[in-house]
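J.: coordinates only, no sequence provided:
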C-alpha cells in the first residue's frame, strides 16, 4: 500500500503537476482570469486590507506565458493604478526583462502573492498570505508557465513553502508542481542595495539558460 502523505507536507508537493492539467486555449484563459479578477475585486477575507485598499491588483501580461514573475504585494503606485510593478521597482523590473533578458514585458505575466496593498507597505501577515494562496495557485494553474522567477523573500518563501533565506535559495533551480523556479532579490531591495544587482544578474542568467534548454 502507498503510505499516506504527511499532513505537514507542503501543499505544492501534494497537488498535481501544473502541466498535467488540461491545456487551456487563450480564450478559455482570458474568461477564467476575468472571472477570477472580478472575484478577487470583491474579496473581503482580510478585513483590514479590504478596508484600506484603493483596489485589488490582480496581475498583468501574456495569458500564455513561458515565464511568470512573482512579487510580494502591491505598493502605493500599484494600489492607485491597479497594475503590479509600476513604480520605481517596476521600472527596474522592466529593465531586467527588456534590457537584461531581451524580451518584452508584455511577453511575461507579472503577479503578486497578495492582491491588496498592506497598509504602510508592511510585510504581509501569515493569515493574509494564506487567504490569498488559493488565488495565486488558481492563477498559475490557468497560466501554466514553464518558469517562475520569485522576486524577494515573501514571494520565494511563500511559493516554495520554506523559511530558507533568499540568499540561500538563489543560485539554484527549484521545482513547484513541475514548474522550474528561480529566486532572486526584489527590485525594491536592489534600489536600496545596488551592490546586489550583480547577484540578480547571475540569477537572470541562470533563468535564461534554463529557458534556452
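T.: Yes, it's here. What you see is a predicted model; the values in this text were computed from it and never measured.

J.: okay, CA-based contacts and neighbour counts for the rest of this
T.: Fine.

J.: now do the contacts for the residue nearest to residue 94 when sequence neighbours are not counted.
T.: Ranked by Cα to Cα, 6 or more residues apart in numbering and with sequence neighbours excluded, the top spatial neighbour of residue 94 is residue 105, at 6.2 Å. Contact analysis of residue 105 by Cα atoms under 8 Å, 6 or more residues apart in numbering lists 61, 94, 97, 98.

J.: check it against this one:
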C-alpha cells in the first residue's frame, strides 16, 4: 500500500474522530508539546521546596526596674535639696500622677530626732508638708509635752512622698521603689534617733509589721536606735492607746537625755 495514501486516510480518520469528540476549534496558533509540559511539571514537583523565612518574634520592651532607678537617683543626691529634686523627677511611681504635691519634709535637718511617718493625707497633699492635719496637730502636742518641736529639735518625713488615692495603704511595690530615697534621706539628715510611726514605716525600715507588738521596744534601723510608735492618726481613732504613746514619748525623752 502506498504510504502517502495511508497517511492521508489515517489523518482524515483522526480528524473526523476529533470532530465527533467536540474538538472543532483551534485554540493556539502553535502546537503544544504536552509531553514536555508534563516533564517540566514533574521536575518542579521533585525540586526541594525553599524554606519559608520565619518571622522574628516581636521584640519585648524591657521596662526599667523602679527600685534600681530609684537607687541610682538617690545615691547621686549629695544634699537634701538634691534628694528632693531627684524624688520630684522620679516618674515610675503611679502615686505621683494623682497627687497635687510632693511631700518631702518639715522641721529642722540638724535635729537629733527624725520622725518617719507613713504617707501624706489630704491636708499634707494640699500643703506639701508632712503631718499638718489633725494627726499632725496631735503630734505637735505630743512633742511639746517632752520639750521637743519641729522648729528646733525634730525633723519629719514620710515613707511615701505622694498621697495614695482615698488614703489607701501604699502597696509593697510602691514602698520598695521609694525605700532607696528614704534610706538616703536618713543618711543625709544623720539623726541620733529614729521614731518610726505606724505599720507602713515599720515595714519600710524594720521589715516587719504589727505595731501593737513592736511599739515601745527599741530596735535598730539604718544603723541607729529606732523607736516604733503608734501613728497619731491611730491615736485619734483609739484614745485608749494614748497612754502607751505617752510612755513611748517618755522613753524617747529619756534616751535623748542619756545621750547628751
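T.: Structure received. All of these numbers come straight from a predicted model, not from anything done at the bench.

J.: related to what we said a few turns ago, map the residue nearest to residue 94 of the first structure onto the second structure.
T.: Using TM-score structural alignment, the partner of residue 105 of the first structure in the second structure is residue 150.

J.: how much space separates that match from residue 213 of the second structure?
T.: 28 Å (Cα to Cα, to the nearest Å).

J.: burial of the aligned residue in the second structure for residue 161 of the first structure, as a residue count?
T.: Superposed on the second structure with TM-score structural alignment, residue 161 of the first structure falls opposite residue 207. Neighbour count for residue 207 of the second structure, taken as other Cα atoms under 10 Å: 11.

J.: so which elements touch the longest helix that the first structure contains?
T.: Longest among the helix segments of the first structure by residue count, using DSSP state H, is helix 126-143. Contacts defined by 3 or more Cα pairs under 8 Å, 6 or more residues apart in numbering; DSSP states H and E place helix 126-143 of the first structure against helix 26-41.

J.: residues in contact with the helix it packs on?
T.: Contacts for helix 26-41 of the first structure (Cα under 8 Å, 6+ apart): 55, 56, 58, 63, 64, 115, 135, 139, 142, 143.

J.: farthest-separated two in these?
T.: 55 and 64 (25.1 Å; Cα to Cα).

J.: which residues does stretch 170-178 of the second structure contact?
T.: 66, 67, 68, 70, 93, 119, 159, 160, 164, 200, 204.

J.: hmm, 7 Å instead?
T.: 66, 67, 70, 93, 160, 164, 204 (Cα atoms under 7 Å, 6 or more residues apart in numbering).

J.: looks to me like the third one is in a helix.
T.: Yes - remark: residue 70 of the second structure belongs to a helix, assigned using DSSP: H, G, I helix; E, B strand; the rest coil.

J.: how close does it sit to residue 200 of the second structure?
T.: Distance, residue 70 of the second structure to residue 200 of the second structure, by Cα to Cα: 19 Å.

J.: higher neighbour count, these two?
T.: residue 200 (28 against 22).

J.: show me what contacts the more buried one?
T.: Contacts for residue 200 of the second structure (Cα under 7 Å, 6+ apart) come out as residue 118.

J.: does it sit in a helix, a strand or a coil?
T.: From three-state DSSP, the assignment for residue 200 of the second structure is helix.
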